[in-house]
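> Curious how this folds, go ahead:
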Amino acid sequence: MVGRQGRVTGTVGPGLVGEVLVPVRGGAEAFLAYPVEPGERIEVGTLVVVVEYQPPRTVYVARAYA
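Predicted structure coming up:
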């Protein structure tokens, strides 16, 4: 899971429980998401990379820079 890219579908930020869709097993699955950098806000539609995974459905993400 760590290192996979996904897209924000619910704003990720301080005081928020965001959501990201990550491609998994030929489909896409939704995960609860938090920013890896405290205080960072990541808007809907932003491409992110999973930095930490906490089973079963929580990830910490950072912006993916192409």
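
> contacts and neighbour counts: CA atoms only from here.
OK.

> How about Ala28, nearest residue that isn't a chain neighbour?
Val22 (5.3 Å; Cα to Cα, 6 or more residues apart in numbering).

> Please report the distance of that neighbour from Tyr65.
The gap separating Val22 from Tyr65 is 16 Å, by Cα to Cα, to the nearest Å.

> now the other sequence, so there's something to compare against:
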Amino acid sequence: MIGLDGRVTGTVGPGLVGEVIVRIRGGAEHFLAHPAHGTGRLPVGTVVTVVEYLPPRTVYVMAAYDN
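Model (predicted):
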């Protein structure tokens, strides 16, 4: 999971539990998402990279690209 890219489908930010969709295992799956330490709000549609994975369905993410 770590290093995979995904897209925010529910706003991710400090104090929020958001949602991302990640392509994995030949399909796409939704995960609960938290921002990586030092990451601000990530709006819907932002491309993100998974930096930490907590099984079974939680990830920590950061923006994949600088805006």
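
> How close are the two chains, by TM-score?
Between these two chains, after superposing, the TM-score reads 0.93 (TM-score structural alignment, normalised by the length of structure 1); 66 aligned residues with a Cα RMSD of 1.4 Å.

> returning to that earlier point: what about Val22 and Tyr65 of structure 1, which has more around it?
Val22 (20 against 7; other Cα atoms under 10 Å).

> before we move on, what SS does the more buried one have?
strand (DSSP: H, G, I helix; E, B strand; the rest coil).

> so what's it up against?
For Val22 of structure 1, the contact set (Cα atoms under 8 Å, 6 or more residues apart in numbering) comprises Arg4, Gln5, Gly6, Arg7, Ala28, Glu29, Ala30, Phe31.

> Sort out which one of these lies nearest Pro14 of structure 1 for me.
Phe31 (16.8 Å; Cα to Cα).

> Val50 of structure 1: helix or strand, and which one exactly?
If you go by DSSP states H and E, Val50 of structure 1 is part of strand 47-54.

> Many thanks, have a good one.
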